[in-house]
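**Student:** Sequence isn't available, so here's the structure alone:
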């Protein structure tokens, strides 16, 4: 089965992200706006309970963190993806590191950039046009994230929550 670990922002930010995603993101119907903490990875279905227990232990080691979306940015020229940039809060970076240290698939393809995708898979000209517009609009949203979510992918490609874990920082 394919799993991933994410943090969901408040509905207010999700609504803003979705106002762009429904037009510019072909994955709009597959997943709710989120900040990825661990990219998709494969785990045998029989290991699901062990996976959840491991994630519970990680969540106990981390306190809630601040999510501050500060502007619209892009991964261009790598990909024509637009996103709300999230400040790299030490809590986010520490949690991301923990999720990639001896926890299932520890490999990462790219350097970690905390973000919430709002548009992707656009043509070069559409990307340039939309980025120019959204750069001027901007974003400034701040909230505290106190839980993370283990998602799994369904057969139709959509993602759904398998389990939710509170960030308690109990083990520190």
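**Tutor:** Done, it's in. Nothing here was measured: the structure is a model prediction, and the numbers come from that model.

**Student:** rest of the way, CA atoms for contacts and neighbours
**Tutor:** OK.

**Student:** which ones are touching the residue with the largest distance to the centre of the chain?
**Tutor:** Residue farthest from the centre of the chain, counting by C-alpha atoms, centre = their mean, is residue 125 at 26.2 Å. Counting by C-alpha atoms under 8 Å, 6 or more residues apart in numbering, residue 125 makes contact with nothing.

**Student:** Then it would be within a helix, right?
**Tutor:** Yes: when DSSP: H, G, I helix; E, B strand; the rest coil is applied, residue 125 is found to be in a helix.

**Student:** Presented hereafter is structure B, for comparison with structure A:
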């Protein structure tokens, strides 16, 4: 079964993202707006248990932190994806490095890690440029607290749902 790890932003940020995702994101109906922490991967039951133990340990060492989505950006020309970008990547990046270590180390990541919330994907070049040019003009100010990680699994109909939630319990 496929498993992945994500952070869900505030309801306000999710609602804002969904106002664009329903039109521009082909995965709109499969997963709620999120920031990927670890890409999906097919895990055995033993691997799942190892992952749960690892995430439990790591979550006890990471302190909750504040994040803010503050602009629209794109991965063009590498990928025709439009996303909401974080004002500051560092705390998120540190969390990802801790989670994606040891038994959850990612050796086959296709791209360098850039935390983001996808609002459009699988767009043609023309559509991407048209949509992005209008979205870049919009002011974005969506603060949220990162205080938990979600281990997700993919159902038979390709939708994603939460398997387990881990509260970040570290101290600053």
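**Tutor:** Everything's here; your move. Since this is a predicted model, take the numbers as computed values, not measurements.

**Student:** From residue 131 of structure 1, how far out is the residue farthest from the centre of structure 1?
**Tutor:** For residue 125 of structure 1, the distance to residue 131 of structure 1 (C-alpha to C-alpha, to the nearest Å) stands at 10 Å.

**Student:** In structure 1, what residue spans correspond to helices?
**Tutor:** Ranges of helices in structure 1, per DSSP state H, are 11-24, 48-60, 90-99, 124-137.

**Student:** Highest mean neighbour count out of the ones you listed?
**Tutor:** helix 90-99 (a mean of 17; mean count of other C-alpha atoms under 10 Å).

**Student:** and that helix, how far from structure 2 on average?
**Tutor:** Comparison of helix 90-99 of structure 1 with structure 2 after fitting gives an average deviation of 1.5 Å (mean C-alpha distance after the TM-score superposition for structure 1).

**Student:** who are the neighbours in contact with the residue most central in space within structure 2?
**Tutor:** The residue lying closest to the centre of structure 2 (C-alpha atoms, centre = their mean) is residue 35, at 1.6 Å. Applying C-alpha under 8 Å, 6+ apart to residue 35 of structure 2 gives the contacts 6, 7, 8, 9, 115, 116, 117, 118.

**Student:** tell me which of these is nearest to residue 171 of structure 2?
**Tutor:** For these, the residue nearest residue 171 of structure 2 by C-alpha to C-alpha is residue 7; the value is 19.0 Å.

**Student:** Could you tell me how far the closest one is located from residue 150 of structure 2?
**Tutor:** Applying C-alpha to C-alpha to residue 7 of structure 2 and residue 150 of structure 2 gives a distance of 6 Å.

**Student:** and if you look at residue 159 of structure 2?
**Tutor:** For residue 159 of structure 2 relative to residue 150 of structure 2 (C-alpha to C-alpha), the value is 15 Å.

**Student:** the more surrounded of those two?
**Tutor:** residue 150 (21 against 15; other C-alpha atoms under 10 Å).

**Student:** Confirm for me that the more buried one is in contact with residue 163.
**Tutor:** Yes: contact status for residue 150 of structure 2 versus residue 163: in contact at 7.4 Å, counting by C-alpha atoms under 8 Å.

**Student:** The helices of structure 1: which one's closest to residue 74 of structure 1?
**Tutor:** Of all these, helix 124-137 comes closest under C-alpha to C-alpha, at 7.6 Å.

**Student:** That closest one vs helix 11-24, what angle?
**Tutor:** Helix 124-137 of structure 1 runs at 150 degrees relative to helix 11-24, counting by axes from the mean of the first three to the mean of the last three C-alpha atoms, to 10 degrees.
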